[in-house]
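> Can you look at this prediction? I've put the sequence above it.
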Amino acid sequence: MLEIHGVYRSRATRPLWLIEELGIDFKHVPVIQAYKLADPLARDARLNTRSPDFLAINPMGTIPTMVDGNLVLFESMAINLYLAKKHGGSLAPADLSEDALMTHWSFFGATSIEANALKISLAAAEGRLETEAGKAEALAVARLLDRPFAVLDCHFAGAEYIVGERFTVADINLAEVVRYASAHTPLFEKHPHVRDWLARCHARPGFKAMWGKRLAEVE
């Protein structure tokens, strides 16, 4: 059976959201990040990214990790692209051109948006966006995000979704990256088509089901 290793409060949200959309059976193994535990190597520690049993599967010690038969993947976007193509349907590429575009936009999110968007997410999680220093940091990061967001805003001015005029795995991959910046509302006010696209993605039952499980998760 397909296995997804990783708690919901991680990049595992990407394949876990996709699985909700696909409606496929799988086993969820809630591996937690080692840094969240006082002693991740203690005998009674929860299964975590430094646990020997997990490292035997993924020596990088990262989540999510997918096990599907003899295939092991530990890059979240690669997991999603694989699962979409394996299970087919409207979420998957219809042809080689769509396959290339879905890969293109997934990589665009990973390379042009994710690192800086995560800085905003971290500042929000730590409560620093309410401080003057935090606001200044968010403004500086938003300036770096302005160009890729402008590219997306132009695209979504003429399209509801990123590829093929329908919701696909590429929207999941990209939306889960863009979401990290959502605490800085001025960035989305400046790029309203990105804001509206993200809202469409988050209105889907698959996202709501995944997010409800994330909120219910005990750390």
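Right, received. Where do you want to start?
> from here on, contacts and neighbour counts on C-alpha atoms
Will do.
> Other residues contacting the host helix or strand of residue 139?
Per DSSP states H and E: residue 139 is located in helix 132-156. With Cα atoms under 8 Å, 6 or more residues apart in numbering as the test, helix 132-156 has contacts from 112-113, 116-117, 119-120, 123, 128-129, 162, 184, 187, 191-194, 197.
> Stretch 85-98: how far from the chain's middle?
Per Cα atoms, centre = their mean, to the nearest Å, the displacement of stretch 85-98 from the mean C-alpha position of its chain is 19 Å.
> now swap in stretch 143-157 and tell me
In terms of Cα atoms, centre = their mean, the centre of stretch 143-157 is set 18 Å apart from its chain centre.
> who are the neighbours in contact with residue 101?
Residue 101 neighbours (Cα under 8 Å, 6+ apart): residue 163.
> separation between it and residue 173?
12 Å (Cα to Cα, to the nearest Å).
> likewise residue 54?
According to Cα to Cα, residue 54 and residue 173 sit 24 Å apart.
> what about these two, which has more around it?
Under the criterion of other Cα atoms under 10 Å, the comparison of residue 54 against residue 173 puts residue 173 first, with 28 against 19.
> secondary structure element for the more buried one?
In this assignment (DSSP H and E), residue 173 forms part of helix 169-178.
> Please apply the same query to residue 215.
Applying DSSP H and E as the criterion places residue 215 in helix 205-216.
> elements contacting that helix?
Secondary structure elements in contact with helix 205-216, counted by 3 or more Cα pairs under 8 Å, 6 or more residues apart in numbering; DSSP states H and E, are helix 13-22.
> Show me what counts as buried in the helix it packs on.
13, 14, 15, 16, 17, 18, 19, 20, 21, 22 (16 or more other Cα atoms under 10 Å).
> putting a second one here so we can go through both:
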Amino acid sequence: MLRIHGIPRSRAFRCIWAAEEAGLPYEVVPIGFAPGFKLERAVAINPNNKIPALEDGDLVLFESLAINLHIAKKAGAPLMPAGDDASRVLQWTLWTATEAEPHVMRWSYNAYLKPEAERVAAEAAAGKEALDARLAVLEKELAQRPFLVGEGFTIADLNLASVLYGSWMNGYDYGPFPKVKAWLDACLTRPAALRARRQREG
């Protein structure tokens, strides 16, 4: 049994979705937030004191995208393909962490996450400009194939779509990137995604 520490309205959403896609039994150990994005209590199993964290038997992991790679590895193909495609999954997961997430979070904090009085429009604009440059790269890639690693959905798609989920839900302008928008729609309306989203949005 996977034990996912966090709440669905956090990065733990990514891991819940991964567990749903993998068809693995899991439980959510709820740890939420106090005002100011501070955790309501310490996460003893994560030295960074952040959520999510995962317990899988004796294995303890932190970092949501690493947790998802572990879950996908347990499930195997098609969620985690073999051979060169496994390397492509790692490539896109690291691209997600380094190229996409910092900019989507810069936009998100200043577009909808922070209280309105604390938002800085210039920061939101800078985040959007930087993210748009990355979405242009993604648009070209998705013009060649329906998913990041080929013809089928993998954990690479889940990792990137879950990072973009908040912007997709909160008014980001994906109009200039129709391939990205269609891909996001397809990823985030999969049955497993909808089951995870019901926990987050309900």
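All right, it came through fine. Here the structure is a predicted model, which means the values were calculated and not measured.
> what's the TM-score for these two chains?
Once superposed, chain against chain, the TM-score is 0.88 (TM-score structural alignment, normalised by the length of the second structure); 199 aligned residues with a Cα RMSD of 2.3 Å.
> thinking again about what came up before, quick one: the residues in the second structure that the helix holding residue 173 of the first structure pairs up with.
The aligned range for helix 169-178 of the first structure in the second structure is 155-164, by TM-score structural alignment.
> List the buried residues for the matching stretch?
Buried residues in stretch 155-164 of the second structure, counted by 16+ other Cα under 10 Å: 155, 156, 157, 158, 159, 160, 161, 162, 163, 164.
> May I ask which helix or strand encompasses residue 66 of the first structure?
Using DSSP H and E, residue 66 of the first structure sits within strand 65-68.
> What lines up with residue 138 of the second structure in the first structure?
Checking TM-score structural alignment: residue 138 of the second structure goes with residue 152.
> How many neighbouring residues does that match have?
Residue 152 of the first structure is flanked by 17 other residues according to other Cα under 10 Å.
> Repeat that for residue 135 of the second structure.
Residue 135 of the second structure: 21 neighbours (other Cα under 10 Å).
> Roughly how far does it sit from residue 41 of the second structure?
Noted for residue 135 of the second structure: a distance of 36 Å to residue 41 of the second structure, by Cα to Cα.
> next one: residue 70 of the second structure
Following Cα to Cα, the distance that separates residue 70 of the second structure from residue 41 of the second structure is 26 Å.
> And the two? Which one has more around it.
Taking other Cα under 10 Å, residue 70 of the second structure and residue 41 do not tie; residue 70 has more neighbours (17 against 11).
> The first structure: which residue goes with the more buried one?
In the first structure, residue 70 of the second structure lines up with residue 82, judged by TM-score structural alignment.
> How about residue 200 of the second structure?
Looks like residue 200 of the second structure aligns to residue 214 there (TM-score structural alignment).
> Its match against residue 9, yeah?
Yes - counting by Cα atoms under 8 Å, residue 214 of the first structure touches residue 9, with 6.1 Å between them.
> Grab the most central residue of the second structure for me.
Centroid-nearest residue in the second structure, with Cα atoms, centre = their mean: residue 162, separated by 2.8 Å.
> isn't that residue right up against residue 14?
Yes - counting by Cα under 8 Å, residue 162 of the second structure touches residue 14, with 5.7 Å between them.
> Residue 124 of the first structure -> the second structure?
Residue 124 of the first structure maps onto residue 112 in the second structure, by TM-score structural alignment.
> right, and that match touches residue 172 too?
No - Residue 112 of the second structure is not in contact with residue 172 according to Cα under 8 Å; the separation is 10.5 Å.
> Secondary structure class of residue 5 of the second structure, three-state.
Three-state call for residue 5 of the second structure (DSSP: H, G, I helix; E, B strand; the rest coil): strand.
> what's residue 64 of the first structure in contact with, if anything?
When contacts are counted by Cα under 8 Å, 6+ apart, residue 64 of the first structure is found next to 4, 5, 6, 7, 10, 11, 12, 74, 75, 76.
> which among the residues you listed end up buried?
By neighbour count, with 16+ other Cα under 10 Å, these hold 4, 5, 6, 7, 11, 12, 74, 76 as buried.
> Now the two most distant members of those residues.
7 and 74 (13.8 Å; Cα to Cα).
> Next, show the common contact partners of these two.
Residues touching both residue 7 of the first structure and residue 74 (Cα under 8 Å, 6+ apart) are 63, 64.
> ok, residue 6 of the first structure - contacts?
Residue 6 of the first structure touches 12, 28, 29, 30, 31, 32, 63, 64, 65, counting by Cα under 8 Å, 6+ apart.
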